[in-house]
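[1] how would this look folded up:
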Amino acid sequence: MSKAFDFASDLEESIRAAAIAQRTVYTGISAKECECGEEIPEGRRLAIPGVKLCVGCADRVALVKGGVRRG
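    The predicted model follows:
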């Protein structure tokens, strides 16, 4: 039984490591305005250094990267 737990733990650790490696890392100066023209709130600019997209656009990009298409 402990082999199954060890396997599950190793699998979880490798999935987590892959997700961390694929995350977007922002650096630099944050934009005050998104590409869509929407203002990026100061709180978001401070929380995510180098952010270039508003929440709505960032969500759309994440969905597209995840394979979701708008219909």
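[2] For the rest of this, base every contact and every neighbour count on C-alpha atoms.
    Noted.
[3] Which helix runs longest in this protein?
    For the chain, the helix reaching the highest residue count under DSSP state H is reported as helix 2-22.
[4] Give the next helix or strand downstream of that one.
    Using DSSP states H and E, the helix or strand that directly follows helix 2-22 along the chain is helix 42-47.
[5] So which residues make contact with that following helix?
    Helix 42-47 is touched from outside by 30-32, 51, with contacts defined as C-alpha atoms under 8 Å, 6 or more residues apart in numbering.
[6] to compare against the first, here's another:
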Amino acid sequence: MAGGWYKDGAVQEQIDADVADAVAQLKQRQTSGPSLSHCEECDAPIPKARQEAIKGVRLCVACQEEHDKTMNNRAGFNRRGSKDSQLR
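    Below is the predicted model:
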């Protein structure tokens, strides 16, 4: 069903593009290499289970949570805002 300013399938294309962007961001942030035994931020010991579960881990859980909070705050800008307004 075509309507107004957007073509058929435009909503699905936007969803697919958003998912692809999120996957690309996660791949960029993925760590590799040997895990550290102590956090590089606060020097707290990193549990062995965390080192084995996450390859290349560099932060303890507390520091990782803080890091994730700051990363989520940066993602507030919707660069597809103009598209969103056309789809309504």
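[7] After superposition, what's the TM-score here?
    Structural agreement between the overlaid chains, expressed as a TM-score with TM-score structural alignment, normalised by the length of the first structure, amounts to 0.76; 66 aligned residues with a C-alpha RMSD of 1.9 Å.
[8] tell me which of the contacts of helix 42-47 of the first structure is nearest to V68 of the first structure?
    Minimum distance to V68 of the first structure across those is 22.5 Å, recorded for V51 (C-alpha to C-alpha).
[9] E42 of the first structure versus the closest one, what's the distance?
    Remark: distance between V51 of the first structure and E42 of the first structure (C-alpha to C-alpha, to the nearest Å) = 11 Å.
[10] ok, A18 of the first structure - how many residues close by?
    Here the neighbour count serves as a burial measure; for A18 of the first structure (other C-alpha atoms under 10 Å) it reads 11.
[11] and it, what pairs with it in the second structure?
    Structural alignment places A18 of the first structure opposite D21 in the second structure (criterion: TM-score structural alignment).
[12] From E66 of the second structure, how far out is that match?
    Taken as C-alpha to C-alpha, the span from D21 of the second structure to E66 of the second structure is 23 Å.
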